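>>> mind looking at a prediction? Sequence and model below.
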Amino acid sequence: MSGLDNRNAETRAIITGGTQGIGFAIADALADEGSKALALVGRSQEKGDKAVARLKERGVDAIFISADVAKVEDCRRAVETALGHFGTMNALVNAAATSARGSLVDTTEDLFDTIFATNVKGPFFLMQGLVKHLLERKAPGSIVNVLSMSAHAGQSFLTPYSTSKGALMTLTKNVANAYRGNRIRCNAVLPGWMDTEGEALVQKKWHGASDDWLEKAEAAQPMGQLVKPAQLARLVSYMVSPQSGVMTGSLVDYDQNIAGSFPD
């Protein structure tokens, strides 16, 4: 442990998309800040086993739950499995998402449904499961949803994706308002273009990117880099922790490009 402040010593979190990218970076940050109970949700057993092994080496009671967050029954099972193993949970990070491409005119019904099932319906029912548990125990808790700067508008080839993140943005504020009197907080981060394993695959699949796409992309950014998961993870771990106090309903842009701004 780095000895930051042990601020997440009592945090018992479910993290979707927790086996790689921003999801695992958040799990790693929580472990570094004292959390000893982490449930990682994902679809790849191989990645899940590796991620859990890394956390267990640091003394964390970590489990992997194989689940597709696009399926409500899997979301409910994920919460039930975590509760069955740990007894109680008090935090949820919805980091899993699909950023499949589609414009207004070329998005099929199946693609639209897939994106909304993964990016909206899944988080909705995971939040429902945790909040019900917290209400039954009359216990405080914290939820952080990982959105995207695309929730503000998005590019033309991200129409259903951007719309789904906008829906999750509204859901974040609705839940925050509904359960603030129960000490259940709900916040969100909106990262910009991020350097992850998944983004590398997206760039090559959808945009025909070359192997040096990251170097070129970062050279064109105002601060010379894309968003780094390890950096963003510390903000999320703070928002999850009790140290963030009464913070709820907050939508925090995390980017070097400013929503609503234009070149001089």
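In hand now; what should we look at?
>>> going forward, measure contacts between C-alpha atoms and count neighbours the same way
Fine.
>>> max-length strand in this structure?
As assigned by DSSP state E, the longest strand anywhere in the chain is strand 184-191.
>>> list the helices and strands the next helix or strand after it packs on?
From strand 184-191 onward toward the C-terminus, using DSSP states H and E, the following helix or strand is helix 197-207. Secondary structure elements in contact with helix 197-207, counted by 3 or more CA pairs under 8 Å, 6 or more residues apart in numbering; DSSP states H and E, are absent; no helix or strand qualifies.
>>> report the distance from helix 197-207 to the chain centre.
Between the centre of helix 197-207 and the centre of its chain there are 19 Å (CA atoms, centre = their mean, to the nearest Å).
>>> in it, which residues are buried?
Taking 16 or more other CA atoms under 10 Å as the basis for neighbour counts, the residues of helix 197-207 that come out buried are A200, V202.
>>> the longest strand of the chain packs against which elements?
Using 3+ CA pairs under 8 Å, 6+ apart as the contact definition, the elements that strand 184-191 packs against are strand 141-146, helix 159-179, helix 229-240, strand 251-254.
>>> let's bring in a second model and compare:
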Amino acid sequence: MGLLDDKVVLVNGGSQGVGAAVARAAVREGAVVAVTGRRPGPGEALVAELTAAGGKALYVRADLSDAGQAKASVARVVETYGRIDCLVNSAGLTSRGTLLDTTPELFDQHVAINLKGPFFAMQAAVADMVAREAPGTIVNIITSSAHGGQPFLAPYVAAKAGLIGLTRNAAHAHRWDRVRINGLNIGWTATEGEDATQRAFHEAGDDWREEAAAKLPMGKLGQPDEIAEFVVFLLSDRSGVVTGSVIDWDQNVLGGLD
């Protein structure tokens, strides 16, 4: 018996990085999985990989900065499989901006992808769960930077901190519907997107992962597969009644000083 046997799981932003790792882990645990992404190539390749391994998977093309497309991704899953049991919001924008140089356009991009998209995907998913009077689970992938973060992440921090508030608000609002909603504040993680960000904004070379790992307490960056296992646990009944929790999945301790 898998932790997610026969569950229908939607992973928004699931075509690469942490989202793709979550999709793989969910399929291994018996779930039917749908993944969204803007680019068909990676999404369709992941679905082909999952189905070749014996899983059942669906790719839904969606730009999650558009609230209508975020809601439509849930509608597509419900139309295809009859319901949605679990939602993971893992799409994210990490482009740089400080308080002084962030433009209104950049700020709006961060809010659209990091907050508005998750809001309306959650709205659609919870509406299906409530209409069916069925329990469900949601996990929002947030960031440890939401506690304050680096100066060059001002719009990212603002939007992700909003997602923390939304996670707790929605969890409180729908606990009597047996819909559990939790968040994960992940730290520095080795993903394709992070590699592109380091090269684009920090002039990183091919060895940036090794250099970064050497400066971290555990000697490595966060690994998507490890995060995925924790997300599956939160989605599953194994995590019990936990709801409204935003967990720091990081190797730095908030408030700790050397």
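Sure, I can see it. If you're wondering where the values come from, they're calculated on a predicted model, not measured in any experiment.
>>> reformat the helices and strands packed on strand 184-191 of structure 1 as TSV; add distance to Q203 of structure 1.
Conversion of these to TSV gives the following (distance: least, CA to CA, whole Å):
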stretch	distance to Q203 of structure 1
strand 141-146	20
helix 159-179	15
helix 229-240	17
strand 251-254	21
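>>> would you map the helices across structure 1?
Using DSSP state H, the helices found in structure 1 span residues 21-32, 45-56, 72-86, 109-116, 122-137, 159-179, 197-207, 213-219, 229-240.
>>> what does the first one correspond to over in structure 2?
This means helix 21-32 of structure 1. The aligned range for helix 21-32 of structure 1 in structure 2 is 17-28, by TM-score structural alignment.
>>> name the residues that touch that stretch?
Outside stretch 17-28 of structure 2, the residues that touch it by CA atoms under 8 Å, 6 or more residues apart in numbering are 2, 4, 9, 11-14, 32-35, 46, 50, 55-56, 88, 90-91, 191-193, 224-225, 227-229, 231-232.
>>> and what of stretch 49-64 of structure 1?
Applying CA under 8 Å, 6+ apart, the external contacts of stretch 49-64 of structure 1 come out as 19-20, 24, 28, 31, 35-42, 45, 48.
>>> sort out which one of those residues lies nearest D113 of structure 1 for me.
Nearest to D113 of structure 1 among the contacts of stretch 49-64 of structure 1 is G42, at 19.5 Å by CA to CA.
>>> residue contacts, the closest one?
The neighbourhood of G42 of structure 1, defined by CA under 8 Å, 6+ apart, consists of T16, G17, G18, T19, G48, F64, I65, S66, A67, D68, A96.
>>> JSON lines please, covering those and showing neighbour count and distance to L111 of structure 1.
JSON lines is the format used below for the contacts of G42 of structure 1 (neighbours: other CA atoms under 10 Å; distance: CA to CA, whole Å):
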{"residue": "T16", "neighbour count": "31", "distance to L111 of structure 1": "21"}
{"residue": "G17", "neighbour count": "24", "distance to L111 of structure 1": "20"}
{"residue": "G18", "neighbour count": "30", "distance to L111 of structure 1": "24"}
{"residue": "T19", "neighbour count": "26", "distance to L111 of structure 1": "24"}
{"residue": "G48", "neighbour count": "23", "distance to L111 of structure 1": "26"}
{"residue": "F64", "neighbour count": "27", "distance to L111 of structure 1": "28"}
{"residue": "I65", "neighbour count": "24", "distance to L111 of structure 1": "25"}
{"residue": "S66", "neighbour count": "16", "distance to L111 of structure 1": "23"}
{"residue": "A67", "neighbour count": "22", "distance to L111 of structure 1": "20"}
{"residue": "D68", "neighbour count": "21", "distance to L111 of structure 1": "16"}
{"residue": "A96", "neighbour count": "26", "distance to L111 of structure 1": "17"}
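>>> what do we get in structure 1 for E133 of structure 2?
If you follow E133 of structure 2 across to structure 1 using TM-score structural alignment, you land on K138.
>>> burial of its match, as a residue count?
Applying other CA atoms under 10 Å, we find 13 residues neighbouring K138 of structure 1.
>>> please name the nearest non-neighbouring residue to it.
Taking CA to CA, 6 or more residues apart in numbering as the measure, K138 of structure 1 lies nearest to N182, with 7.2 Å between them; neighbours along the chain are not counted.
>>> wait, what's in contact with the counterpart of the one you found in structure 2?
With TM-score structural alignment defining the correspondence, N182 of structure 1 maps onto D177 in structure 2. Contact criterion CA under 8 Å, 6+ apart gives V130, E133, A134, P135 as the residues in contact with D177 of structure 2.
>>> roughly how far apart are the most far-flung residue of structure 2 relative to its centre and H202 of structure 2?
When distances are taken from the C-alpha mean of structure 2, D258 lies farthest, 31.2 Å away, according to CA atoms, centre = their mean. Counting by CA to CA, to the nearest Å, the gap between D258 of structure 2 and H202 of structure 2 amounts to 26 Å.
>>> do the same with S236 of structure 2
Computed with CA to CA, the distance linking S236 of structure 2 and H202 of structure 2 is 38 Å.
>>> likewise F233 of structure 2?
F233 of structure 2 sits 34 Å away from H202 of structure 2, going by CA to CA.
>>> and if you look at K160 of structure 2?
22 Å.
>>> could you do V77 of structure 2 as well?
Taking CA to CA as the measure, V77 of structure 2 and H202 of structure 2 are separated by 38 Å.
>>> same thing with F120 of structure 2?
Following CA to CA, the distance that separates F120 of structure 2 from H202 of structure 2 is 33 Å.
>>> residues in contact with the alignment partner in structure 1 of A67 of structure 2?
When the two structures are superposed using TM-score structural alignment, A67 of structure 2 falls opposite V72 in structure 1. Residues near V72 of structure 1 by CA under 8 Å, 6+ apart: K121, G122, F125.
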